[in-house]
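>>> no sequence on this one, just coordinates:
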């Protein structure tokens, strides 16, 4: 393990960093969740079907994966600020493109551009945390980010649902463009470079050569795959819940947004609980294992509710259990994965993002092929992915020397 000594960050600066980096990390869930209540209406307005509207979500997730693989390693050579500002400009342009899209084909193209910009913000927020923190302090800061980052799943669908009551779906993308513009200004004025020149990679060959080290690091892959599969379980809910809860169970867009926001609140609460417990009551690995065990139990409950057609309140309770565990799982898995890769934090963060969103996109696509006439495809995908995450953590251990 390579340890790079970093200077302690003052408390006031930590608070400012949490707001800015949490907002950057929130680009993914914010851009996905805000338009979820509009998806059924978008299918009608654009004269297309449900799978095509869901494809806009899948394309965005794939773009998040690809964009992170490019932006992360480049930032190890160029520093964090220049790629970050370029990505934010691309995000604003993609959001405006989506708002003006005349049909679903143009919307898919706009989502691809938007996703590449969002990917830069997501991957570099993690890399900047690794630049500035290490050990348990890094885990606690990732937990703190859940307070800001977790607000996106809470507020985004609520804002989206309420905005749809007075405007059509293009207004959602105009709001996202404005958010990207404001954050671009904040980063330009208030976020200093976190990777000094002496800690940067010598060139692109050296930067991309870091991937060879990462893909042979069994412990790194163990935690990255665990996080990716758990995220896929929650992403199955993100992708399918708008249709399951609105079309199958009859919730209005406003009711759905409140349910979705309540589950986002669970992510925040358990993220903060993790920050309190780690290093005091239990270590990262123990908390990670506990969170996955609870998530598997909750996913089994979701599958039982779907197959036995149990009452909606019970289904919602089980969904809350699964989704809220993401706040605990991601903070610990990310910290454990990045701990030994300080000099290649951008590459390590990008590979984590690639696997996380690639696995999630494949899971959502497989679920979409099964249809959305019942909750069973969503429930089965959540159960399989959560169980696989726990299996990877328990089975894929480092080889003894």
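All right, it came through fine. Remember, it's a predicted structure, so these values are computed and weren't measured experimentally.

>>> hey, let's count contacts and neighbours off CA atoms from now on
Fine.

>>> What number of residues are in the vicinity of residue 192?
Here the number of neighbours of residue 192 (other Cα atoms under 10 Å) works out to 10.

>>> Let me see the contact set for it.
Residues in contact with residue 192 (Cα atoms under 8 Å, 6 or more residues apart in numbering) are residue 81.

>>> Can you verify it is assigned to a strand?
No: using DSSP: H, G, I helix; E, B strand; the rest coil, the secondary structure at residue 192 is coil, not a strand.

>>> Identify the residues contacting residue 306.
Residue 306 sits in contact with 315, 374, 375, 376, 379, where contact means Cα under 8 Å, 6+ apart.

>>> what helix or strand does it sit in?
helix 284-308 (DSSP states H and E).

>>> ok, now residue 250?
Per DSSP H and E, residue 250 falls between elements, in no helix or strand.

>>> What's the local residue count around it?
Using other Cα under 10 Å, residue 250 is surrounded by 12 other residues.

>>> next one: the one 5 residues further on
By the criterion of other Cα under 10 Å, residue 255 has 16 neighbours.

>>> for residue 170, same thing?
By the measure other Cα under 10 Å, the count of residues near residue 170 is 19.

>>> structure B:
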């Protein structure tokens, strides 16, 4: 790249290409599994997708010190080659009898079909607002931990790693629920409660340890919803799995991109806490709309009876 315009353009193409892996992974899982098995498989995918944005900056920071920022792109090139070799062994996961011959126009029309499914849309929005919490955390934590609390980059990396483990552990724990909707409800309610506590603590100038412990709780609850809501959303649109997966990823990452700069408005401690609360509240509202009052009561009753 000879200038910043070329650099951004190439990165845009790289991002579009990289999005394929996220979309296709969920589509393959939906093709091959259903019900509880689908939730377990999406738990693995959700754990990877949840941890990756958190761990990647740590790994990138380590390599940048050793080989410079230009060297990062050599590593990405090597990863790209390995992925290309792996894709050569890929086989279509959807049985031949279930495949449809579609045109580009049909592909775009399928988005309209998927968007008419109100329950699917609610699940996607729930995930998108949860993703807003994640990206608000990613955008604000370097400034809060390093500038406000005065910790070193190394200490910040350790905190980032611990938080990533919390997200991954939550994704794995979420499969313990007999019904995915219960996991999403519990996760959303817990996320809102701990976000309120985190917002209050930051506004009152809490210590670092209170901030970090509450943050781990927020991220754990958020991680629970990633897996369960993805399973619920994909189950709603099995016949349009590719389109549903693409729309899910696009909306979630768009929300993350919109939310990230908002933490810089005014006092970053207050703005981060407020965004946590708003996104958590909207996330809970979306899952309640998806399930409906009667269904929500049934899910909780089912969960209670199973525990007994």
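Structure received. Note that the structure is predicted; figures quoted are calculated from it, not measured.

>>> about what we covered before: can you give the distance from the helix holding residue 306 of the first structure to the centre of its chain?
Distance of helix 284-308 of the first structure from its chain centroid, counting by Cα atoms, centre = their mean, to the nearest Å, is 19 Å.

>>> okay, and that helix goes to which residues in the second structure?
Under TM-score structural alignment, helix 284-308 of the first structure corresponds to residues 180-204 of the second structure.

>>> State the number of residues packed around the equivalent of residue 112 of the first structure over in the second structure.
Using TM-score structural alignment, the partner of residue 112 of the first structure in the second structure is residue 12. Residue 12 of the second structure has 12 neighbours, counted by other Cα under 10 Å.

>>> Next, find the distance separating residue 12 of the second structure from residue 256 of the second structure.
Distance of residue 12 of the second structure to residue 256 of the second structure, given as Cα to Cα, to the nearest Å: 16 Å.

>>> go on, residue 172 of the second structure?
Distance of residue 172 of the second structure to residue 256 of the second structure, given as Cα to Cα: 23 Å.

>>> Please apply the same query to residue 225 of the second structure.
Computed as Cα to Cα, the residue 225 of the second structure to residue 256 of the second structure distance reads 16 Å.

>>> The two: which has the busier surroundings?
A count of neighbours by other Cα under 10 Å puts residue 225 above the other of residue 225 of the second structure and residue 256, at 33 against 22.

>>> contacting residues around the more buried one?
Listed by Cα under 8 Å, 6+ apart, the contact partners of residue 225 of the second structure are 127, 130, 171, 174, 183, 184, 185, 187, 188.

>>> Tell me who's in contact with the fourth one.
Each residue near residue 174 of the second structure by Cα under 8 Å, 6+ apart is listed here: 43, 180, 183, 224, 225, 227, 228.

>>> give me that answer again for 6 Å
Going by Cα atoms under 6 Å, 6 or more residues apart in numbering, residue 174 of the second structure touches 183, 224.

>>> Just give me the match in the first structure for it.
Using TM-score structural alignment, the partner of residue 174 of the second structure in the first structure is residue 274.

>>> that's a helix at its match, yeah?
Yes: per three-state DSSP, residue 274 of the first structure lies within a helix segment.

>>> any idea which element the residue nearest to residue 85 of the first structure when sequence neighbours are not counted lies in?
Nearest non-adjacent residue to residue 85 of the first structure, counting by Cα to Cα, 6 or more residues apart in numbering: residue 184, 6.4 Å away. Using DSSP H and E, residue 184 of the first structure sits within helix 170-190.

>>> list the helices and strands that helix packs on?
Of the remaining helices and strands, those touching helix 170-190 of the first structure by 3 or more Cα pairs under 6 Å, 6 or more residues apart in numbering; DSSP states H and E are helix 81-99.

>>> Which parts of whatever helix or strand comes next after the helix it packs on count as buried, going by neighbours?
Later in the chain than helix 81-99 of the first structure, the nearest helix or strand by DSSP H and E is helix 104-132. Residues of helix 104-132 of the first structure classed as buried: 104, 107-132 (neighbour count, 16 or more other Cα atoms under 10 Å).

>>> can you check stretch 207-227 of the second structure too?
Neighbour-count burial for stretch 207-227 of the second structure, counted by 16+ other Cα under 10 Å, picks out 211-212, 214-227.

>>> now, which of those residues lie within helices?
Here DSSP state H is the test, and these give 211-212, 214-227 as lying in helices.

>>> Tell me which two of the residues you listed sit farthest apart.
Spanning the widest gap among these are 211 and 227, at 25.2 Å by Cα to Cα.
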